[in-house]
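Asker: Could you look at this predicted model? Sequence included:
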Amino acid sequence: MQKLVPIKGFKKFKLIVILALMSSIAPLSTDMYLPALTHVEESFKTSTFLTQLSLASFFIAFSLGQLIYGPLSDIFGRKKPALFGILLFMISSFACVMVDNIFLFILLRFFQALGGCAGIVIARAIVNDLFEIKEATGIFALMMVFSSLAPMLSPTFGGMLLNYFSWHSIFVTLFVLGIILFLMILFGLKESANLTQSQKFSFKQTLNVYGIVLKDKIFLTYILSAALALSAMFAYITGSSFVFTKIFDLSEQKFAILFGINAFGFVLCANINAKLVLKYNSEKILSYALFLMFIATLILFLSAFLNPNFYLFEVLIFISIASLGFIAPNTTTLAMARFKQCSGTASAILGTTQFALAGFISFFVGIINANTPIVLALLMCMCVFLANAVYFAIKLKNFLVTKILN
């Protein structure tokens, strides 16, 4: 196994910035683009369905692409696949400006995501390569602090660009960010994978490694409990706009501020978690956070069922989202730590599982029309209940096995 050399000071800060940007580049491509949907529809003189298909194609590629880059980064190293992915992202972003056909645009959005997703899957693998479990948890938390700012600020930034320029300016901005990230990876990132000369790509071997990772019940427990907990947040993101603006009668400006406050709760707790893991066990922090989130969502449902009150509803939403600042980095670290030798593959499964489940929940919110406090609260509570059930079931099983063996 590769001996880990401590990374301190400015080198550590520089690494976190690079990894945070790697993790943020693909989400930025969606969040900055959202305010431009109607402009794109008018520009291409097309239907709303085809315009929204440019989002769907991005999400599909973003989810599936991680399964490609993970194993490739285990075989060829982290740096080369990352550079290839960002280069593909850059070319696709620039090409989006040049085309005048909606179908070509949809295809380019697919390739844009296929390139951009390299960053997020490889960034997790690099952290797992370079840091022991306690420090890795802190690094993941700090990365999330940086990368969480992207979805918070990018829709506003995208809207500002649209006030002065056409929607094409968003893709020019993404192209420039791609260049910056490409240069940062090229000159500021060292290879972290423990490569051997004998390693060559084999489809059969790749499937075997996927099989090994997927058979690990502890690993699956971490990623499923995290994915279910994060699904509650995606349910909130999808359904909260209607609930707060239509039911609680908030203006769009006040809702945007409220959304930012709730996102800040996540960022704040992720930052606190980075300090806590240096003193306390990640498992213990995770256990308390999952239970706290369940209690918050349970009270949220009961309060919505009895008498929906805006202030109580918002406080409980804030606590629920903030709890993820402890859940997300700890589950990521604990899951990834089980596979130091194939970090890329483990990262790919983790990312795809979380994104696919969260995407399904978002779709389900739309299907059942979760536009009332009670339905939204119930869905969030169910997601967090299942997250707790998955996590504590395996903990109970391990406890009973230990007792029997002793």
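Answerer: Okay, I see it.

Asker: okay, CA-based contacts and neighbour counts for the rest of this
Answerer: Fine.

Asker: for the protein, what spans make up the helices?
Answerer: Ranges of helices in the chain, per DSSP state H, are 9-31, 37-44, 48-76, 79-98, 102-130, 133-164, 168-188, 203-214, 217-242, 252-276, 282-306, 310-336, 343-367, 373-405.

Asker: now the angle from the last one to helix 282-306?
Answerer: When axes from the mean of the first three to the mean of the last three CA atoms, to 10 degrees is applied, the directions of helix 373-405 and helix 282-306 differ by 150 degrees.

Asker: ok so, going back, out of the helices of the chain, deepest packed?
Answerer: helix 102-130 (a mean of 26; mean count of other CA atoms under 10 Å).

Asker: Counting by contacts, list what it packs against.
Answerer: When contacts are defined as 3 or more CA pairs under 8 Å, 6 or more residues apart in numbering; DSSP states H and E, helix 102-130 sits against helix 9-31, helix 48-76, helix 79-98, helix 133-164, helix 310-336, helix 343-367.

Asker: So which of the helices of the chain is nearest Leu195?
Answerer: Nearest of the helices of the chain to Leu195, taken as CA to CA: helix 48-76 at 7.1 Å.

Asker: Now find how far off-centre that closest one is within its chain.
Answerer: Offset of helix 48-76 from its chain centre (CA atoms, centre = their mean, to the nearest Å): 13 Å.

Asker: Ok, stretch 367-378 next?
Answerer: 23 Å.

Asker: what's the answer for stretch 388-405, then?
Answerer: 28 Å.

Asker: Same question for stretch 270-286.
Answerer: Distance, centroid of stretch 270-286 to centroid of chain: 19 Å (CA atoms, centre = their mean).

Asker: dropping in the other structure now:
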Amino acid sequence: MLRAASEKRIRLITIMAFVSIPLSGFVTDIYLPSFPSMAREMSVSEKDIQITLTTYLLSYGISQLFVGGILDSIGRYRPKLLALFLLIISSILITMTNSIFLICLLRILQGAAVSVLVVATRAIFVDIYDSERVKHYLSYFTIVWSCGPILAPFLGGYLEKLFNWHANFYFLAFYAGFLFLFEWFFSGETLPQKKKLNLSENISLYAMMLKNKIFMLGILILGLSYSIVMVFNITGPFIIENTFHFTPVVIGYCTLILGFSWMIGGFIGKRRLSLGFKSRILQPILLQLILIASLIITSSFIENLFIMIPFAFFIHICSGILFTSFFTTSMLYFPKNAGTAGGLMGGLVYVITSLTSFIISITGNVTEQKDLAWRYLIIAFILLGIILIMNQAVKKEKAEN
């Protein structure tokens, strides 16, 4: 049991836990700059390549709904080893096939594996540290996690240029392999006491939360806020390479810049948590709509990379502000069942994101800057409507209490 391990060993395990956190972002984003070349090499449409990301997100989201309870009943160590092993094998198998169907199946497997890794890694801190140390370490989770979405496409662009799209998945296999070897030789079980899996209790908790209108509206807002970012992730590479005629390296730089915009939005949102609804929520969504409308108008006269990326940068900052604001309030809505609420919220956010990504994929090829802008606008308008509905629901609840 690692709780009784030496301080030096626990410190090493803590460091490696933080090293493993960005892996989920790498699995999601590292091959984004390779979308156009994958479509050409496999002789398939943009939609087919985009669906490989959608299937991963859907699997990742659904798996998080069930993984927590399973890990509490059987432990963290062996499931984590199995998840890393599956990630290694699936990444290698993806490089050996040109079948989109098989790649989607393997991405579904990767989504489930990464959900185990994320939930198990988060739980390790709770297992081996006291509450004050846990709060200290968990406060760094979002910052460390964001390194994945920021750095992954940047690295993927260079791997694509120097080698080919297969190199992205070889990198994932190497990353997972390194973590697997560390876990095998240095880590161990951290769960002090296994709990009996109570499915009926979990189902009743989920049912109670799903019936809560404000909680569910918050999850919808989180999913749509992240979906705005995903619009660029699945369509931007095709515009940059096929329309603007830049290389995958440039795609990597663009996603690196937009990754920072999401992080900046998160920091701004955190500083504005004490503000009222109008300043904290309404101002960012209205600013986002103004920016999107300006991008649509500008696209009627000029379309180029140096117009699209600055607009996207500030649009994504607004989404980061909204996401951080509603993430905090949603997490605190069920304080007595924060773990279950967090799992449900995290899972459904990715399910919503995967569904919007799928809808974006099947609405036709996005070949121009204005196509991207109109998709931004549709999601932002839906987001505004849900925010206004939620504001009314909150007012009604306060009046009744």
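Answerer: Received it, and whenever you're ready, just let me know what you need. The model shown is predicted, which means the values in this text are computed figures rather than measured ones.

Asker: on that earlier part again, switch the helices of structure 1 over to JSON lines; also include distance to Thr196 of structure 1.
Answerer: Formatted as JSON lines, the helices of structure 1 follow (distance: least, CA to CA, whole Å):
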{"stretch": "helix 9-31", "distance to Thr196 of structure 1": "24"}
{"stretch": "helix 37-44", "distance to Thr196 of structure 1": "47"}
{"stretch": "helix 48-76", "distance to Thr196 of structure 1": "9"}
{"stretch": "helix 79-98", "distance to Thr196 of structure 1": "15"}
{"stretch": "helix 102-130", "distance to Thr196 of structure 1": "15"}
{"stretch": "helix 133-164", "distance to Thr196 of structure 1": "24"}
{"stretch": "helix 168-188", "distance to Thr196 of structure 1": "21"}
{"stretch": "helix 203-214", "distance to Thr196 of structure 1": "15"}
{"stretch": "helix 217-242", "distance to Thr196 of structure 1": "26"}
{"stretch": "helix 252-276", "distance to Thr196 of structure 1": "33"}
{"stretch": "helix 282-306", "distance to Thr196 of structure 1": "32"}
{"stretch": "helix 310-336", "distance to Thr196 of structure 1": "21"}
{"stretch": "helix 343-367", "distance to Thr196 of structure 1": "15"}
{"stretch": "helix 373-405", "distance to Thr196 of structure 1": "36"}
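
Asker: do you know which of those lies nearest Gln197 of structure 1?
Answerer: Once the helices of structure 1 are compared by CA to CA, helix 48-76 is nearest, at 9.9 Å.

Asker: who's in contact with the nearest residue to Ile102 of structure 1 once chain neighbours are set aside?
Answerer: Ranked by CA to CA, 6 or more residues apart in numbering and with sequence neighbours excluded, the top spatial neighbour of Ile102 of structure 1 is Phe44, at 6.1 Å. Phe44 of structure 1 is in contact with 100-102, counting by CA atoms under 8 Å, 6 or more residues apart in numbering.

Asker: ok, now how distant is Phe44 of structure 1 from Ser93 of structure 1?
Answerer: Taking CA to CA, to the nearest Å as the measure, Phe44 of structure 1 falls 17 Å from Ser93 of structure 1.

Asker: Next: Pro35 of structure 1.
Answerer: Distance from Pro35 of structure 1 to Ser93 of structure 1, by CA to CA: 17 Å.

Asker: same deal with Gln205 of structure 1?
Answerer: 33 Å.

Asker: would you list the helices and strands packed on helix 102-130 of structure 1 in CSV and tack on distance to Thr245 of structure 1?
Answerer: Below are these laid out as CSV (distance: least, CA to CA, whole Å):
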stretch, distance to Thr245 of structure 1
helix 9-31, 20
helix 48-76, 23
helix 79-98, 34
helix 133-164, 18
helix 310-336, 11
helix 343-367, 17
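
Asker: Figure out which of those is closest to Gly239 of structure 1.
Answerer: That would be helix 343-367 among those, by CA to CA, at 6.7 Å.

Asker: Phe326 of structure 1 -> structure 2?
Answerer: Counting by TM-score structural alignment, Phe326 of structure 1 corresponds to Ile321 in structure 2.

Asker: Surely its match is in contact with Gly269?
Answerer: Yes - judged on CA atoms under 8 Å, Ile321 of structure 2 makes contact with Gly269 at a distance of 4.2 Å.

Asker: intersection of neighbour lists for those two?
Answerer: Common neighbours of Ile321 of structure 2 and Gly269 (CA under 8 Å, 6+ apart) do not exist.

Asker: Now for the nearest residue to Trp184 of structure 2 once chain neighbours are set aside: which residues touch it?
Answerer: Nearest in space to Trp184 of structure 2, with sequence neighbours left out and distances taken as CA to CA, 6+ apart, is Leu81 at 7.4 Å. Shown in contact with Leu81 of structure 2 (CA under 8 Å, 6+ apart): 180, 183-184.
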